[in-house]
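Engineer: test case, fold it:
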Amino acid sequence: MLKRLYASFARMCGKVPYSLTAFVCRVAAAVPFWRSGQSKLEGGDILGVKYELFSLKASKIYLFSDVYGFPEAIAPFVAQLTALGENLLPPMLVCGILTRFGALGLLVMTAVIQFYVFPEELLKPNGNWSLHLLWAAPLLVVLTHGPGKFSVDALIGGRQRTSA
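Structural biologist: Here you go, the predicted model:
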């Protein structure tokens, strides 16, 4: 009885279109990076969206050199590169434009944050590694299975999904 009930439930769950799952994963992964990227920019905004991608707040450059431990000579470059990634990759991901590239870029950023910026957090039971897993999981879904039908990639004929 329990086995049949579970099989029925599994069939029902299997009816959720992958395109919906992929879209939700794309949005979920994009939001924290977008918010972080917007917080790094000094420029003005239109309807709450910063439009100056090349003007970083001095406090953010300070973070990269004095808090995150990047050498002072490259901290401004790393801060700028991070801000560009956090402001360009999330919209690409949400719209489904070069989706797997965007997912890979954000996954690499997640790994750098975890393993370079906060390596000591891996050993703490309440460390931020669990937050980074929440970022990585939807990115891995999109990276491995594609953006789904609700994407620009699908409109231009990109491969939708690699496996069931």
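
Engineer: hey, let's count contacts and neighbours off CA atoms from now on
Structural biologist: Fine.

Engineer: buried stuff in stretch 44-62?
Structural biologist: Judged by neighbour count (16 or more other CA atoms under 10 Å), stretch 44-62 contains these buried residues: 50, 53, 56, 60-62.

Engineer: and for comparison, fold this next one:
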Amino acid sequence: MMSLLQRPLALLDTRLFEGVALLVVRLALAAQFWRSARTKIVDGSWLEIDPITFDLFRDEYHMPVPEITGVIATYAEHALAALVMLGLATRFGAAGLLVMTAVIQLFVYPEAFWNPHVLWFGLALVLLARGGGLFALDRAFDRSSNARVALR
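Structural biologist: Okay, the predicted model is just below:
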């Protein structure tokens, strides 16, 4: 009876399954910030910040110097989400998104901890602990650095 349970559970304890799971975690976290970043950009442009973004940072988010914090947050949301999606410098990107989530939680929407901020915290913490996984570009750099170490 126990072996009937152990076989299917053993499939979950593989690098492939972990890689797929971490890919889903990366995409789930990055998508939230990417979509948010795109709302701050002029429609049809790549990275031209919409002037309404500064009003949002001043009037709704109550951030200091919205002309600076709006630009920093918009570009950081784009860059960090892209890094996490690609699995490139995954831990760095996840740490940045964790800090952004903390700022949002503490200063912008303190009432939103259980939904959705705790989910973003959890996803970022998983990536900090485990890295990008099998399907991350980080793996290509790990291999090349491991190969250089092996040659020494």
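
Engineer: export the buried residues of stretch 44-62 of structure 1 as CSV, with columns for distance to A83 of structure 1 and secondary structure.
Structural biologist: Formatted as CSV, the buried residues of stretch 44-62 of structure 1 follow (distance: CA to CA, whole Å; DSSP: H, G, I helix; E, B strand; the rest coil):
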residue, distance to A83 of structure 1, secondary structure
K50, 11, strand
L53, 8, coil
L56, 8, strand
K60, 10, helix
I61, 10, helix
Y62, 14, helix
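
Engineer: okay if I get these as JSON lines plus distance to Y68 of structure 1?
Structural biologist: Shown next, in JSON lines, are the buried residues of stretch 44-62 of structure 1 (distance: CA to CA, whole Å):
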{"residue": "K50", "distance to Y68 of structure 1": "24"}
{"residue": "L53", "distance to Y68 of structure 1": "21"}
{"residue": "L56", "distance to Y68 of structure 1": "16"}
{"residue": "K60", "distance to Y68 of structure 1": "10"}
{"residue": "I61", "distance to Y68 of structure 1": "10"}
{"residue": "Y62", "distance to Y68 of structure 1": "9"}
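
Engineer: just the closest of these to Q114 of structure 1, please.
Structural biologist: Nearest to Q114 of structure 1 among the buried residues of stretch 44-62 of structure 1 is K60, at 17.9 Å by CA to CA.
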